[in-house]
Every structure is written in structure tokens, then in C-alpha cells.
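>>> Next comes the sequence, and after it the predicted model I'd like to discuss.
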Amino acid sequence: MLIRRNIRSLNEGRYKPALAMFADEAELMFPGDNTWSRQYRAPQPGRAAFPTHKGRAEIETFLTRYVDYGIQMEVEDILVNGPPWNTRAAVRVHHWIPDPDGNDVYANRAVLFVRTSWGKIRNQEDYEDTERVSAFDATANTDSSATSSATRRLDI
């Protein structure tokens, strides 16, 4: 399946296959307040979804950072619904960052909710434990070894 293949590419440090799935005007949303959600603009409170990344260029910067950290992701479940012009998918995953010894310096669970039209992602909203993200942010800002294994990015 395409979702699993793109996640496999991200796990291998290759972000371009995932980026190719996003429409030019796609939006990526991270509820909560952490470095993912404020990479480009401050998150806004309220009931409406708030796009934290707008367009492929901002999404590419996010994906580059993602693979630079060496984040690994495993799919637990995928639910898909809707016609090709308005397909929705929910992907439940767990993800982690291993250190050089194989110990997890970060681990979390998430649900990625995606809306596509004719095979292109129009918007994606990632729900995860933002307290774990913030705790990792604090560790990464004080301990460079937490991110030293994440320098294996490939630009293919």
C-alpha cells in the first residue's frame, strides 16, 4: 500500500516520495504547542483546525527535519473511506528515535488524519501526545547526543 511504502521511505531517510503525495497548496496541521506546530507560525487556539505548514515548500522543510532526526515510524492500522475526489484516511502509528545503541531517546503514538483528492494530499492533521514532543524538545535543546544519530538524511 502507498502509505506504508512512503513511511518505509521516511524510515530510510528519504522524504521525497512522501513529499510527492502532497498537493502544491496542501496544509499540514499539528494541534498543540511544540516545535513541530510552531515551525512557521504560532499555533492558534480554537475549535477550527489551524494549518501550521502551508504549501509544499513548508511541508518539505518539515519532512527534511523529520528524517534528519532519524524518526522511525510503524503503522498499526489504516482506515480509508470516501470516493477518489474526497478520500479520507486515518493512520494509527507509533514512532520513535533510536540512539546509536538502539535505545529510544523519543517514543510516541499518533494518528495521522489525511484528506486526499485524486491521490494528492490536500490536508493532514497529526494528533500525538504533545507533552512527549515538548519533553523531547527540551532534551534535544540541552543534549546534542539525542539528535546526533539523525544526520543520515538522503535527498532522494
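Structure's in. What do you need?
>>> okay, CA-based contacts and neighbour counts for the rest of this
OK.
>>> give the contact list for the residue lying closest to residue 110 once chain neighbours are set aside.
Nearest residue to residue 110, sequence neighbours excluded (C-alpha to C-alpha, 6 or more residues apart in numbering): residue 128, at 4.3 Å. Contacts for residue 128 (C-alpha atoms under 8 Å, 6 or more residues apart in numbering) come out as 108, 109, 110, 111.
>>> So residue 100, which state does it fall into?
Secondary structure, DSSP: H, G, I helix; E, B strand; the rest coil: residue 100 is coil.
>>> for the lengthiest strand in the chain, packing partners?
In the chain, taking DSSP state E as the definition, the longest strand is strand 104-117. Helices and strands touching strand 104-117, by 3 or more C-alpha pairs under 8 Å, 6 or more residues apart in numbering; DSSP states H and E, are strand 87-98, strand 120-128, helix 130-142.
>>> contacting residues for residue 90?
Taking C-alpha under 8 Å, 6+ apart, we find residue 90 in contact with 78, 79, 80, 111, 112, 113, 114.
>>> Comparison target below:
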Amino acid sequence: MRLSSSLAVVAGGALALGARAALPHLIARKVRSDLDKLNAGDHRPMLAAYADDAILRFPVGDHRWSGEHRGKTAIERFLREFTAAGLFGEITELHASGPPWRMTLLARFDDHALGPRGQRLYDNRAVLLGRLRWGKIVEHEDFFADTGPLETLERRLRELDRHPVT
């Protein structure tokens, strides 16, 4: 093998390794940006991150987000409920691993909701598990430290006449 061919192989390998190392950071930046927009009331950038056939699983209980949400239409309804309820989320840690065709994300997610006078209606924390394929979320599951606050939030939202989005 000639020297120029060897250098090309080494350079190509280094470029591939560098791109693979940078990808989790790019995904993390995109997720945080989409969450900032969701917190501002725009669910569309977050929705665009999901594959058409994605599945979002949320802890079952007596609240509007309960259960499995299949496909973009169901996930859009879920995200609209998030913004309509006045929820705000923050990713405090995010870890990504795996190749682009089978990437795994783990995130610590803290969220809260405020009432009409700025009082805290809800505080909770969760771990989010995401599976991505070529940059699109195909599977998303939330694991909450305590699901009781979700049911309390649901009662408080109904008392404030904030009913589920239809």
C-alpha cells in the first residue's frame, strides 16, 4: 500500500471516530433546544424529533398523560397537553451512546407547573430513556421517582378549569 493510501485510510478512520464522538453532543444540544421551545409553548420542534411510528410510554395513572402513545398524532396530543398544563422541564443530565442507527439516550428530567398566581402546582423528577435511529426518536419511556404528584397535578389542573386538550 502506498503512503498516500495509508494516510487516506488513517485520516478517514480518524474522521469517522471524531464524527461518532461529536454526534452525542449534537443530539444533546438539539434535545435541549427543542425542550426550550417546548417550555416556551411550541411543541412542533420536539414533535419533529420523533419518527412517524415512534412510541412514547408514560407511567399509567389517573392523569391525562397516562399510557402508551403511538405515532406522531398521539405524541403531538401528549406534547400539547404538556404545554397546555403549563409544565416546564429541564434536563439536568444527558447521556448518549451507541451508533447513529441504534443510539440510546438517558436523561435526568426535572419538571414543574405553575398556577395562575405563580404558585407551584407540581414538582417532580424522572429519568427518560430514548432510543434513536438516525437522529429520530423511535422509542421514549419516562420513569418517575413518584407518580403521585402527577395525579395531584391532574386534580389541581381540573380545579383551575384546565381540562385535557381534545
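That came through, no problem. Everything numeric in this text was worked out from a predicted model, so none of it was measured.
>>> on that earlier part again, pull the most distant pair out of the contacts of residue 128 of structure 1.
With C-alpha to C-alpha as the measure, no two of those lie farther apart than 108 and 111, at 10.4 Å.
>>> if we can go back for a sec, which single one of the contacts of residue 128 of structure 1 is nearest to residue 91 of structure 1?
Distances from residue 91 of structure 1 to the contacts of residue 128 of structure 1, taken by C-alpha to C-alpha, are shortest for residue 111, at 5.5 Å.
>>> And that closest one, what's its match in structure 2?
Using TM-score structural alignment, the partner of residue 111 of structure 1 in structure 2 is residue 127.
>>> what's the answer for residue 132 of structure 1, then?
By TM-score structural alignment, residue 132 of structure 1 lines up with residue 149.
>>> ok, the closest residue to its match other than its chain neighbours - how many residues close by?
Nearest residue to residue 149 of structure 2, sequence neighbours excluded (C-alpha to C-alpha, 6+ apart): residue 122, at 6.4 Å. Other residues within reach of residue 122 of structure 2, judged by other C-alpha atoms under 10 Å, total 18.
>>> residues contacting residue 122 of structure 2?
Residue 122 of structure 2 neighbours (C-alpha under 8 Å, 6+ apart): 111, 112, 113, 114, 149, 150, 152, 153.
>>> so what's the third one up against?
Okay, so that is residue 113 of structure 2. Applying C-alpha under 8 Å, 6+ apart, we find residue 113 of structure 2 in contact with 85, 86, 87, 88, 120, 121, 122, 123.
>>> List only buried entries from the residues you listed.
85, 86, 87, 88, 121, 122, 123 (16 or more other C-alpha atoms under 10 Å).
>>> Okay, the residue nearest to residue 149 of structure 2 and residue 47 of structure 2: tell me how far apart.
With the distance defined as C-alpha to C-alpha, to the nearest Å, residue 122 of structure 2 ends up 24 Å from residue 47 of structure 2.
>>> Equivalent analysis for residue 28 of structure 2, please.
From residue 28 of structure 2 across to residue 47 of structure 2, the span is 16 Å (C-alpha to C-alpha).
>>> the more surrounded of the two?
More crowded of residue 28 of structure 2 and residue 47, by other C-alpha under 10 Å: residue 47, with 21 against 18.
>>> Aligned to the more buried one, what sits in structure 1?
Taking TM-score structural alignment, the alignment pairs residue 47 of structure 2 with residue 19 from structure 1.
>>> For its match, which non-adjacent residue is spatially closest?
Residue 19 of structure 1 sits nearest to residue 60 (C-alpha to C-alpha, 6+ apart), 6.4 Å away.
>>> which residue in structure 2 lines up with that neighbour?
Under the alignment by TM-score structural alignment, residue 60 of structure 1 pairs with residue 76 in structure 2.
>>> For residue 58 of structure 1, give its distance to residue 52 of structure 1.
For residue 58 of structure 1 relative to residue 52 of structure 1 (C-alpha to C-alpha), the value is 9 Å.
>>> between those two, which one's more packed in?
Set residue 58 of structure 1 next to residue 52 and count neighbours by other C-alpha under 10 Å: residue 52 wins out with 22 against 17.
>>> Could you measure from the residue nearest to the more buried one when sequence neighbours are not counted over to residue 100 of structure 1?
Closest residue in space to residue 52 of structure 1, ignoring its immediate chain neighbours: residue 29 at 5.0 Å, by C-alpha to C-alpha, 6+ apart. Distance, residue 29 of structure 1 to residue 100 of structure 1, by C-alpha to C-alpha: 30 Å.
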